[in-house]
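S.K.: predicted model follows, preceded by the sequence.
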Amino acid sequence: VEFVLLGFSDIPNLQWILFGIFLVIYLTILMCNSIIILIIRIDPALQTPMYFFLSNFSFLEICYVTVTIPRMLMDLLTQKGNISFFACAAQMCFVLMFGGSECLLLTVMAYDRYVAICNPLHYPLVMNHKVCVQLVTVAWISGVPVVIGQTCQIFSLPFCGSNTINHFFCDLPPVLKLACGDTFLNEIAVYVVAVVFVMIPFLLIVVSYGKIISNILKLSTAKGRAKAFSTCSSHLIVVVLFYGTATITYLQPKPNQSEGVGKLISLFYTILIPTLNPLIYTLRNKDIMVALRKLLTKLLP
């Protein structure tokens, strides 16, 4: 009927400190990403495909953290981790859905940078508004039927043993560990989906950046090379952080990962990386900083 999320119950003395830290982190993520969406929306200089994708990415980050952090805060506050069978299934479904969308959206952003740097003359034609909307739509919805099917498949398994999940949200590996009987086919399905939504997009990003770096190195001036690198470096940092942790979580053989390590890695990609992403994109982006200064000047003259 229900599961019990252990969360951070192994460190009871730090429950309130963790509640305060995670609450501040959640509010920071909401505020920073909302500011990015707002300034991209109102600043005419930011009406380009790159910033259109970035605003979608910021909105996706808000959705992604909202699936996990509020629930975790409630568990820390009440000191209980009870979650119903259907709520657990829904949480897993949305985490996988938004995670898959993030993988695809990062690939779309890499393609945008590839066209901008390697084919600049045709960039306005290739990356017109209609194409941008279509790419974002594909990133948002293409994984939905796959994720729903996989979640239904996992939660149709018999759970006849322990109902305790040693995690702070209903992630796929710890839930699958609780299932009775043979889960071999389910594990194969997890690997296949992970390859499709993690490894293939990652390889496409690697190919795109291989061509981008090759083109940048051909530029005659150091200033031109520096400018080209600066437009790509933020995205590249986010890709390395996100894909690194996602690969360890969903592509590592099941017996090799302890529950404690899995929890720590999940904490990294569900909370720490979304906290860093707005900072990476704003502090390393002159256009965003200029737009932010203009907005602050209007609000606080």
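M.R.: Nice, I can see it. Numbers count the residues shown, from 1 in each chain.

S.K.: all contacts plus neighbour counts: C-alpha atoms, from now on.
M.R.: Noted.

S.K.: confirm residue 80 sits in a helix?
M.R.: No: Residue 80 is assigned coil when assessed by DSSP: H, G, I helix; E, B strand; the rest coil, not a helix.

S.K.: count the neighbours of it for me.
M.R.: Residues near residue 80, counting by other Cα atoms under 10 Å, number 15.

S.K.: could you do residue 19 as well?
M.R.: Residue 19: 18 surrounding residues under other Cα under 10 Å.

S.K.: buried set for the helix or strand hosting it?
M.R.: Assigned by DSSP states H and E, residue 19 belongs to helix 15-42. Residues of helix 15-42 classed as buried: 15, 18-19, 22-23, 25-26, 29-30, 32-37, 39-40 (neighbour count, 16 or more other Cα atoms under 10 Å).

S.K.: and stretch 78-94, by the same measure?
M.R.: Using 16+ other Cα under 10 Å as the test for burial, stretch 78-94 gives 79, 81-83, 88-94.

S.K.: tell me the one of the residues you listed nearest residue 137?
M.R.: Nearest to residue 137 among these: residue 94, at 16.6 Å, using Cα to Cα.

S.K.: the closest one contacts residue 67, doesn't it?
M.R.: Yes: using Cα atoms under 8 Å, residue 94 is in contact with residue 67, at 6.9 Å.

S.K.: what residues does residue 19 make contact with?
M.R.: By Cα atoms under 8 Å, 6 or more residues apart in numbering, the residues touching residue 19 are 73, 76-77.

S.K.: ok, structure two:
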Amino acid sequence: MEQNNLTLVMEFILLGFSDLPNLQGLLFGIFLAIYLSILTGNCLLIVISKIDPALQTPMYFFLRNLSLLETCFTSVTLPRMLADLWSQKRTISLLACAVQTCFLYIFGVAECLLLAAMAYDRYVAICKPLYYPLIMNHKICVQLVVASWMIGVPVLIEETYQVFSLNFCGPNKINHIFCDAPPLFKLACGDTYYVEVSVHVVALLFVTIPFLLILSSYAKIITTIPKLPSTSGRSKAFSTCSSHLMVVCLFYGSGSIVYLQPKSSQSAGSGKVLALFYTTVIPVFNPLIYSLRNKEVIAAMRKIFLK
């Protein structure tokens, strides 16, 4: 360091919404309300699907885990954002930044894989109903959930290590709402090409492979639904599948734009908006999508509230 006359950065400043100084209090109130809504909606969905006997099925087992995962995913970014808006401090150490980035990726990849597992569950339920209890037994469901949570952990820890092994010698201002690889690359000294390629390849694999599995599952589901004998069966299959597809499109769409678009087309403003969308807005909508479009969940909620 002395030979190259470089001072390595040991902490960053998350600029966030510092360009809106007159709206800090309003933004704090909005994001606090959003965070409380996410916690309430997802926790309510977890409790309802756990205690109601009618919801003790693989679909709701996966849904409970999705709600838990989204609560964790949101808790990686929103509490820190709220603290920055409240204190106006905005500084974050290099280690804390690396931890936030790592958990953001771990939970994001886990959600991609869990959505693929949920699509497979719907495929078996609709296309192979007679074999459904045999194929989607409790042991298989647990294994799919554990695999979704854990399969990407070693790779993502390695990717995070590569990103934070780069030299950051100033400036130290991250023009983003949380620590993430794309804005960090702009602050790195030296060549970041190989690390950027590695991050994009890993993102492409963990986004594309689950997405292709989801597409193949739904291609078979779409051809099977019209062949179902009863109108009520077709209606129920369409309802559960459309809810899942809405969540998939929202999550994959915004995440793909953030991490797979060319570097030249990225802007700080659009990056913040898209990051807010997939880390904050989608977790608010998901409990609503799965509850308001699901008669079984609505019936379970009525039972609980009436009691």
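M.R.: Thanks, I have the structure now. What you are looking at is a predicted structure, and each value in this text was computed from that prediction instead of being measured.

S.K.: now the TM-score, please.
M.R.: TM-score of the superposed chains, computed with TM-score structural alignment, normalised by the length of structure 1, equals 0.97; 298 aligned residues with a Cα RMSD of 0.9 Å.

S.K.: re earlier: of the buried residues of stretch 78-94 of structure 1, which belong to helices?
M.R.: Applying DSSP state H to the buried residues of stretch 78-94 of structure 1, the entries found in helices are 88-94.

S.K.: dump these into TSV; add distance to residue 119 of structure 1 as well.
M.R.: As requested, those are exported to TSV (distance: Cα to Cα, whole Å):
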residue	distance to residue 119 of structure 1
88	46
89	44
90	42
91	41
92	40
93	38
94	36
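
S.K.: quickly name whichever of the residues you listed is closest to residue 61 of structure 1.
M.R.: Nearest to residue 61 of structure 1 among those is residue 94, at 12.3 Å by Cα to Cα.

S.K.: OK, contacts around that closest one?
M.R.: 64, 67.

S.K.: next one: residue 294 of structure 1
M.R.: Residue 294 of structure 1 touches nothing, counting by Cα under 8 Å, 6+ apart.

S.K.: give the aligned equivalent of residue 150 of structure 1 in structure 2.
M.R.: Per TM-score structural alignment, the equivalent position to residue 150 of structure 1 in structure 2 is residue 159.

S.K.: ditto for residue 129 of structure 1
M.R.: Checking TM-score structural alignment: residue 129 of structure 1 goes with residue 138.

S.K.: now swap in residue 243 of structure 1 and tell me
M.R.: Checking TM-score structural alignment: residue 243 of structure 1 goes with residue 252.

S.K.: pretty sure its match contacts residue 207?
M.R.: Yes: counting by Cα under 8 Å, residue 252 of structure 2 does reach residue 207; the two are 7.4 Å apart.

S.K.: what sits in contact with each of those two?
M.R.: With Cα under 8 Å, 6+ apart as the test, residue 252 of structure 2 and residue 207 both reach residue 112.

S.K.: stretch 281-288 of structure 2 corresponds to what range in structure 1?
M.R.: Aligning stretch 281-288 of structure 2 against structure 1 (TM-score structural alignment) gives residues 272-279.

S.K.: skipping adjacent residues, who's closest to residue 180 of structure 2 in space?
M.R.: residue 101 (5.6 Å; Cα to Cα, 6 or more residues apart in numbering).

S.K.: what sits against that neighbour?
M.R.: 160, 179-181.

S.K.: can you check which part of structure 2 the helix holding residue 19 of structure 1 sits on?
M.R.: Counting by TM-score structural alignment, helix 15-42 of structure 1 sits on residues 24-51 of structure 2.

S.K.: for that stretch, give me the average deviation versus structure 1.
M.R.: Here stretch 24-51 of structure 2, set against structure 1 after superposition, deviates by a mean of 0.6 Å using mean Cα distance after the TM-score superposition for structure 1.

S.K.: figure out the helix or strand that the counterpart of residue 222 of structure 2 in structure 1 lives in.
M.R.: Aligned counterpart of residue 222 of structure 2 in structure 1: residue 213 (TM-score structural alignment). Using DSSP H and E, residue 213 of structure 1 sits in helix 200-218.

S.K.: how about residues contacting that helix?
M.R.: 103-104, 107, 110-111, 113-114, 117-118, 225, 228-229, 243.

S.K.: ok, 6 Å please
M.R.: Helix 200-218 of structure 1 is contacted from outside by 107, 110, 114, 225, using Cα atoms under 6 Å, 6 or more residues apart in numbering.

S.K.: helix or strand next in line after that helix, which one?
M.R.: helix 222-251.

S.K.: mean deviation, that next one versus structure 2?
M.R.: Taken over the aligned residues, the distance from helix 222-251 of structure 1 to structure 2 averages 0.9 Å (mean Cα distance after the TM-score superposition for structure 1).

S.K.: how far does stretch 161-174 of structure 1 sit from the chain's center?
M.R.: How far stretch 161-174 of structure 1 lies from its chain's middle: 21 Å, per Cα atoms, centre = their mean, to the nearest Å.

S.K.: repeat that for stretch 141-148 of structure 1.
M.R.: Taking Cα atoms, centre = their mean, one finds stretch 141-148 of structure 1 lying 16 Å from the centre of the chain it belongs to.

S.K.: with stretch 155-175 of structure 2 instead?
M.R.: Distance, centroid of stretch 155-175 of structure 2 to centroid of chain: 21 Å (Cα atoms, centre = their mean).

S.K.: not counting its neighbours along the chain, what's nearest the spatially most central residue of structure 2?
M.R.: With distances taken as Cα atoms, centre = their mean, the residue of structure 2 nearest its centroid is residue 108 (4.1 Å). Setting aside the residues directly before and after it, residue 108 of structure 2 is nearest to residue 73 in space (Cα to Cα, 6+ apart), at 6.9 Å.

S.K.: next one: residue 228 of structure 2
M.R.: Of all residues not flanking residue 228 of structure 2 in the chain, residue 234 sits nearest, at 6.0 Å (Cα to Cα, 6+ apart).

S.K.: counterpart of the one you found over in structure 1?
M.R.: Checking TM-score structural alignment: residue 234 of structure 2 goes with residue 225.

S.K.: kindly report the same for residue 178 of structure 2.
M.R.: Mapped onto structure 1 by TM-score structural alignment, residue 178 of structure 2 lines up with residue 169.

S.K.: against residue 249 of structure 1, how distant is that match?
M.R.: According to Cα to Cα, to the nearest Å, residue 169 of structure 1 and residue 249 of structure 1 sit 14 Å apart.

S.K.: these two - which one has more neighbours?
M.R.: residue 169 (27 against 22).
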